[in-house]
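> pasting the structure only:
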């Protein structure tokens, strides 16, 4: 029995000695590698139970020491972050100011890590956003809505009322590329009155595409194109008085821009082109009224240079020059309305992280017409945007823009328009979102009284589930100088994927 006991313990002792000897080789080797390896370079892969489970061929450190070679594998790079649209299909898509609709990769005001180092529950970057449909290297998120609405208008022609259905189609198509990004957004609506009367129907459609090209570490280029159709509003200064149906406006746009950082300096150059075509209006007697004397082409070239005082504050100077050329040299009233414009403004960009971002600028804009009988128009410009998230689930958006618009006829060249947009969204619950919107448009005319137009709206969106929303909206528009007001109330369902 004693011999048997000695024989069984001997192999165990030899195994322990062999294992101890192996450790003496492994420990110095790992220490040397840890001292010489750089963070950005390749690192020695650590063997884990999951690696053994997949049975991937991997030479051990003892074998490497015996052969004098160490197999290094590059550290796997993190998966590219998906670009997401700034609007979620199924939610209202508000008109954006210039480049405010660009996609962004980081969530606004995200959750902070916990104190004990644990993980917060996974919360989607956009609350209620659907997973979408995979189309190759793109993700498509379509939505279709059906609402029932009522509208009551009052103006100089007396009160009018209509009940109608609105069918809307929206969608976003975003790329899933490791480099560059393509975003396509679309929004369209078709109105149909109850009964045979078609007065007041306002169909609209809009589609935009933006391609971002990452040309280098400090250079980014953008190519964009778009199309928009809308019917002219009855409160617009160029609307035809007494027309049964106002004319429609087809607008085609394209542009290119390039931005580059030169250390503390940031430079931007952009070129925007546009083409506008008007459809016939319809008179009270049903006869068409041609508006083709308003068809035009436009071009605008702008450059911006900024200096980074800090990552949160970048003052800038921007210069722009533009031209508008009408298809017909003279309009129906006998005036040549083609023009050239020049402008400059100074301002600052502010970026305080996820909570506050925006810019503000003040400048000067002048428009000179080809016809000497039309006085040139100049204006002090105020422009800016602000995106503020005071707390998670609450977002405030402000936009201010100054433009010079052309009259469609008569001895006046145009007017100056100041437009202020405001929006507030708040998550009352994780599936209930409240919205408040407001807009003020101040039109300054040379030979007549100024006109101020006020618009206010409110709405609720209840996410019944991930793919179905219930919406309710109310809006009111008031133009005192024209003694005009418009009240709209609607509710419906949004099906999204």
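Perfect, I can see it now. For clarity, every value in this text was computed on a predicted model and none was experimentally measured.
> going forward, measure contacts and count neighbours with C-alpha atoms only.
Fine.
> Roughly how far does residue 415 sit from residue 448?
From residue 415 over to residue 448 the distance is 10 Å, taken as C-alpha to C-alpha, to the nearest Å.
> does residue 64 sit in a helix or strand, and which one?
Assessed by DSSP states H and E, residue 64 sits inside helix 61-67.
> Any buried residues in that helix, and which?
Across helix 61-67, burial judged by 16 or more other C-alpha atoms under 10 Å covers residue 61.
> Is residue 11 part of a helix or strand, or is it coil?
helix (DSSP: H, G, I helix; E, B strand; the rest coil).
> next one: residue 29
At residue 29 the chain is in helix, as set by three-state DSSP.
> buried stuff in the host helix or strand of residue 19?
Using DSSP H and E, the element containing residue 19 is helix 2-36. Across helix 2-36, burial judged by 16+ other C-alpha under 10 Å covers 26, 29.
> Summarise which helices and strands it is packed against.
helix 61-67 (3 or more C-alpha pairs under 8 Å, 6 or more residues apart in numbering; DSSP states H and E).
> and the helix it packs on, how far from the chain's centre?
55 Å (C-alpha atoms, centre = their mean, to the nearest Å).
> buried set for the helix or strand following it?
The helix or strand immediately downstream of helix 61-67 is strand 133-135, counting by DSSP H and E. In terms of neighbour count (16+ other C-alpha under 10 Å), strand 133-135 has no buried residues at all.
> Output the contacting helices and strands for strand 133-135.
In this structure, strand 133-135 packs against strand 138-155, with contacts taken as 3+ C-alpha pairs under 8 Å, 6+ apart.
> for the strand it packs on, the distance to its chain's centre please.
That offset, for strand 138-155, works out to 19 Å (C-alpha atoms, centre = their mean).
> take the one below as the second:
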């Protein structure tokens, strides 16, 4: 690595997570078998190398990506533990290689009794979007990196044909300052917030293949500073209730569908409450031994920088198809529709995405792939944006 590039990487905030983990990962993979160090643990690691070209409204650029990742798991009769992590280094256009994202997570499941189970998870991630990200203003030179941290804990208990699940969460999200094209600094402190949540689900078995459930969730968000766009605090309470059904037909069709209402009220009386119909679905259909179809639909509410709006409602639907041609060759395809809309205006952003992928398994350690994707973003009152991307790469696996 060139000395000047090494010096730049060492000062990048993402490197604190990514570089040390990446070096450790590389040394482990090159010098010893995983089981020699992690006795009793199942170590899986991989590195993906890919490159491609992107066309964003006629502006063309190339990209190179290096993405290491690992998973450690250990299970016995009563306890299951897991650790996973990964990073992404990217080079685009005339830019040098940049750490783009990194993350680390741990999880544990403890069987307390024949009917009771406790679970715990913690995760941390850091990411810096490109300055060409369509969600960012056009005058951004260097976007601020975003950090997310979360801790989740839950307990499940089976009462005959009724299961009760309790959950809790605490999280922190924050975004660093943004540098604009004129080299001025824009603070993102009004996007930084603590989040707390409590939830419960009660599921009743109707038949061996169908269960009905009710689900309730309450969340509290506390922002560091008032919103600069609203000149008001976005501190809020949100309440969501859903009813739904879960199905499992001999593992051929499995998943769940739920519908409900979400209401978000703000501490500041000057902000109108957000109320919306919500739906969530995750269904998987094993069409044959060689083909699978998956449907995912969701609704969520998140902050927005649109003037006069405290929050945005995002509806997403995605359909994915995977097909194995033989033991070595497979392909996949997806289609996705996303709609962002608001409480107090008719403005919306519609985004359509589609893609195709081809995978070839060389052996147990090496696979190659090629992908094409297209997206169309249509904001109200603004020109549509089109993006084409084609990429190819190789993935090295170690178990």
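All right, it came through fine. Remember, it's a predicted structure, so these values are computed and weren't measured experimentally.
> Need the TM-score between these chains.
Remark: TM-score between the superposed chains equals 0.85 [TM-score structural alignment, normalised by the length of the second structure]; 358 aligned residues with a C-alpha RMSD of 2.0 Å.
> What range does the helix holding residue 64 of the first structure cover in the second structure?
The aligned range for helix 61-67 of the first structure in the second structure is empty, by TM-score structural alignment.
> Counting by contacts, list what that helix packs against.
Judged by 3+ C-alpha pairs under 8 Å, 6+ apart, the packing partners of helix 61-67 of the first structure are helix 2-36.
> before we move on, the earlier item: who has more neighbours, residue 415 and residue 448 of the first structure?
The neighbour count for residue 415 of the first structure versus residue 448, taken as other C-alpha atoms under 10 Å, is higher for residue 415 (20 against 7).
> mind checking what the more buried one lines up with in the second structure?
In the second structure, residue 415 of the first structure lines up with residue 312, judged by TM-score structural alignment.
> show me the contacts for that match.
For residue 312 of the second structure, the contact set (C-alpha atoms under 8 Å, 6 or more residues apart in numbering) comprises 301, 302, 303, 304, 340, 341, 342, 343.
> Tell me which entries of those lie within strands.
Of the contacts of residue 312 of the second structure, the ones assigned to strands by DSSP state E are 301, 302, 303, 340, 341, 342.
> would JSON lines of the residues you listed with distance to residue 27 of the second structure and neighbour count be doable?
Formatted as JSON lines, those follow (distance: C-alpha to C-alpha, whole Å; neighbours: other C-alpha atoms under 10 Å):
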{"residue": "301", "distance to residue 27 of the second structure": "42", "neighbour count": "21"}
{"residue": "302", "distance to residue 27 of the second structure": "40", "neighbour count": "9"}
{"residue": "303", "distance to residue 27 of the second structure": "41", "neighbour count": "13"}
{"residue": "340", "distance to residue 27 of the second structure": "44", "neighbour count": "18"}
{"residue": "341", "distance to residue 27 of the second structure": "48", "neighbour count": "17"}
{"residue": "342", "distance to residue 27 of the second structure": "49", "neighbour count": "21"}
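> quick check, nearest of those residues to residue 240 of the second structure?
Distance to residue 240 of the second structure, by C-alpha to C-alpha, is smallest for residue 301 among those, at 11.1 Å.
> could you say which helix or strand contains the match of residue 415 of the first structure?
Residue 312 of the second structure belongs to strand 311-324 when assigned by DSSP H and E.
> mean per-residue distance, that strand to the first structure?
If you overlay the two and look at strand 311-324 of the second structure, the average distance to its match in the first structure is 1.5 Å (mean C-alpha distance after the TM-score superposition for the first structure).
> how much space between residue 149 of the second structure and residue 143 of the second structure?
Distance of residue 149 of the second structure to residue 143 of the second structure, given as C-alpha to C-alpha: 19 Å.
> Just want the most central residue of the second structure.
Central residue check for the second structure by C-alpha atoms, centre = their mean: the C-alpha nearest the mean position is that of residue 125, 10.1 Å away.
> if I line the two up, what does it land on in the first structure?
Using TM-score structural alignment, the equivalent of residue 125 of the second structure in the first structure is residue 228.
> which outside residues touch the host helix or strand of that match?
Per DSSP H and E: residue 228 of the first structure is located in strand 219-231. Residues from elsewhere that reach strand 219-231 of the first structure (C-alpha under 8 Å, 6+ apart): 202-215, 246-261.
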